[in-house]
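1. Compute the structure for the input listed below.
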Amino acid sequence: MTNFLEANIEAEEQSSKWGAFSKVYRIRHRNNVRKWLIGVLVVLIIVMFLPWTQNIRAKGTVTTLRQEQRPQEVNTIIAGRVVKWNVKEGDFVKEGDTILQLGEVKVDYFDPELLQRTQQQIVAKQQSIEGYKGKANTAETQAKALAMARDLKLQSLDNKLLQQQLKVTSDSTDLIAVDNELSVYKRQIAAAQLMLDSGSISLVDFEKRKVGYQNGLAKRVSSENKLMQSRQELIALRIEKNSTVQEYTDKISKAEGDRFSSLSSVASTEADVAKLQNVYASYDIRNQLYYIKAPQSGQITKARKAGLGEMVKEGEMVVEIVPNHVQYAVEMFVEPMDLPLIDLGQKVRFVFDGFPAIVFSGWPSSSYGTFGGKVAAVETSVSYNGKFRVLVTEDPDEKKWPELLRMGGGASGIALLKDVPIYYELWRNINGFPPEFYKPSTEKGYAAKKEK
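-> Here you go, the predicted structure:
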């Protein structure tokens, strides 16, 4: 031990013929830590000036841009019971294919000949309409005939009135003539009285003139009675004319009333026919609703009923259809503080669940397995989770999204922002500053494309 401690290792190494002696004791070894340190510092300085793409990360799910391409419920419009299933879960159907057949459960629709009986009611009502129309036409013809008879009757009464007026005029003239004659008789008898008193004529002559005067008085009374009778007949004819007008007016009004009553019955029956036709159409459509058909092509999923004879309610979901041909999109939810950095047409990179990828968030061009997208819509109202919803569609300038992509799958989105040096990005994160706000260069072109 003492000899070993006092030994001169360097002298021994020079005089030794074995190379292992120098390797074991590493007498001439030189340390390279300085070189490595300088090299690392140089590399770090170079890296600090490399470009770095600022980005915003957000989780999302695969969906579609259009509502009609998303999974939709197939509901039954009417209540019923399951009679027959034509598909099973997982089957692919085309638009119009029958999915399920239902049976009736309401007593009002149990009659198997319900449509035929309703059609018979419609035919009977239509025949009733024709009968009412015929009755209305008959009443109209009757009213016209009564109007013609009234006119003829009035013409006849007018002729009688004219004749009676002429008779009254004639009787008046006769009465005037009798009055004139009576005046003559009166003067003659006065003269005869003077002549009798003076003895110029005999009593016989005076009596003759007195008899003539008495006859004149009688004739005048007869003429007056005749004139009064003619006037009474004239008044009676006028009353008869008014009575005739009233009588025919009453008959014509009754005929018109029957006509309008028939027309009202026609309108009421036509309303009944329209109502029955509506009921018939409803029954016909209800018969078609027993067969639930696929609204679009797709895959059947989530069947809610099993077996036969089960009851379904109105509006209840039966199955769900996932459309075949969809335009995929990704809905992302971004934080409110990152919303001002999102704009239409902005580039986004995605990593879809189930598809391997190597991601360098700061160097998107160096990443592998990511897919490109463009922001298509940014909602202005906050969602249920306190974030804002953003819809991103496939970027036509990038490679296509995977064909095996399915709705509901997860996606990690990286919204690409401005290119900055790495040292700036480190400085920004250390100070807690937000990323750079900018407008994407493709915004105008994207907006023009949307308008087109």
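2. From here on, just use CA atoms for contacts and neighbour counts.
-> Will do.
3. and whichever helix or strand M228 is part of, how far from the chain's centre?
-> Assigned by DSSP states H and E, M228 belongs to helix 203-289. Relative to the chain's own centre, helix 203-289 is displaced by 57 Å; criterion: Cα atoms, centre = their mean, to the nearest Å.
4. So for stretch 422-440, what gets flagged as buried?
-> Neighbour-count burial for stretch 422-440 flags I422, Y423, E425, P435, P440 (criterion: 16 or more other Cα atoms under 10 Å).
5. do stretch 245-265 as well
-> Within stretch 245-265, the residues that qualify as buried by neighbour count (16+ other Cα under 10 Å) are 245, 248-249, 251-252, 255-263, 265.
6. one more to put side by side:
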Amino acid sequence: MLNLSKQRVNIPAIEKEVNSLNTLHSPKTARIVYRWILGIVIALLLIMFLPWQQNINGKGYVTALTPQDRPQNIQNAVAGQIARWNVREGDYVKKGDTILVITEVKDDYFDPQVLVRTQEQIQAKTDGIAAYKAKIEATDNQISALRQGLQFSLEKARNKVIQSQLKVRSDSADMVAVNRNFQIAKERLDRAEVMYKEGTISLVDLETRRLKLQEDQAKVVAQTQKLNISRNELINARIELSSVEADYRKDIAKAFSDRSTALSSVAEGESELSKLQNKYENIRIRRDQYVVRSPQDGYVIKTLKAGIGETIKEGESIVTLQPRQPELAVELYVKAMDLSLIAPGRHVRLEFDGWPALQFSGWPGTSVGTFGGSVAVVDRVNSKNGQYRLLIKTNQRGNENEKWPDQLRIGSGVNGFVMLQDVPIWWEIWRQLNGFPPDYLADILPEEGEKEAKK
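-> All right, here's what the predicted structure looks like:
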């Protein structure tokens, strides 16, 4: 059997003589298993070349697309004490409906007639301002009259100066005439004395001429005094002209001072009036704030204060309100490594908690129970968990079967898949094993793809 000799054993003859060898054969089960394994391997190899759509998965929750549709806390504008509740948790309220009524807790507003009394103060201050304005008008009239009086007095003083000047001229002329007469009388007296010594005239004529000289000399003295008086009157007239303007300027300045005081009082009164009017409006608006109203239609989710008589501060949250028909969106959080592949408009598949779904992330067409959406907002900064937030809105171009359920509530959990390009399965497996990000080169939105094709 070991072929150690050149003579070979006759195997067929041995088989005929040994019957046990005829019972040996290859088992059929092994062939079947072999064929199954071979078929599975071939199928897996073929599957490796099937297309697989790359995606970025993330988790998040349902929210509202716009801030006005998200749950909000209603706050009171003024401090007060709870007097009455008009709603209960779960109630539906419309815009302007009363939620809570409070009473005043500050002693500045305890007086029920505080608005009336403030209005009286405003009226009194208004009358005071009107009186000051009347005083200003009267002062203006006084200043105008003083200015007119100044002009008249100046004209009068100027005329008096002119008259004094003319009188001085007249007296100066008279003075010249009197001096001339005096010189003539003196010359005649000198001639008379010579003639008297010669015996030509009598003593009476000489005495007469002496008297005439004395009279002319007296006239010279009188005229000199008169001229000096006229000159003094001219000086006094000029002084009076200057003093008249100074006196009127003083009175006008005093009138302007009174006017400025009145203007200051008007300004101060208007300032106080403005404060009183502001106080009046604040009190009126504060009284309107005693009733806390709903800012929009919605549902009362939770009351944050309870009881009657509890004191609340300004700006303290009272109830949580959910708007009636919010425009739903999904907050989805993805890793920073995948952020560069995501842009507004990218298609997203969503799986909501509470809605059964069979999800094949790489074959979205075969998925059951998922809903479509598109990326609306990509945050520019990361969140506290180090991931980036995406806002996903409903796909307006989707069919009716992809319409988001009406029973969705804000806060529900969501699993999302941002769909990218198509690659073979073997490529995706290789990428996942190596921890590489999805392929960036073919990451083009549908709209951008059409533009690239046109180029």
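7. rewinding a little: and which of the buried residues of stretch 422-440 of the first structure is nearest to A218 of the first structure?
-> P440 (133.8 Å; Cα to Cα).
8. May I have the residues that are in contact with that closest one?
-> Counting by Cα atoms under 8 Å, 6 or more residues apart in numbering, P440 of the first structure touches D343, G345, Q346.
9. If you rank those residues by neighbours, which is first?
-> In terms of neighbours by other Cα atoms under 10 Å, those top out with G345 at 23 neighbours.
10. Am I right that it is in a helix?
-> No. Checked against DSSP: H, G, I helix; E, B strand; the rest coil, G345 of the first structure lies outside a helix; its state is coil.
11. Can you flag which of the buried residues of stretch 422-440 of the first structure belong to helices?
-> I422, Y423, E425 (DSSP state H).
12. I'd like the distance from the equivalent of the first one over in the second structure to Q54 of the second structure, if you could.
-> Aligned by TM-score structural alignment, I422 of the first structure pairs with I425 of the second structure. In this view, I425 of the second structure and Q54 of the second structure are 9 Å apart by Cα to Cα, to the nearest Å.
13. Also R284 of the second structure?
-> Counting by Cα to Cα, the gap from R284 of the second structure to Q54 of the second structure is 63 Å.
14. Of those two, which one has the most company?
-> Q54 (22 against 13).
15. Distance-wise, check the more buried one relative to V41 of the second structure.
-> Distance of Q54 of the second structure to V41 of the second structure, given as Cα to Cα: 24 Å.
16. which stretches of the stretch 251-400 of the first structure form strands?
-> With DSSP state E, counting those that start in this stretch, the ranges of strands along the stretch 251-400 of the first structure come out as 291-293, 298-301, 311-312, 317-323, 328-334, 347-352, 371-382, 388-394.
17. what about the strand ranked longest in the first structure, how far off from the second structure?
-> As assigned by DSSP state E, the longest strand anywhere in the first structure is strand 51-64. Compared with the second structure after the fit, strand 51-64 of the first structure shows a mean deviation of 1.5 Å (mean Cα distance after the TM-score superposition for the first structure).
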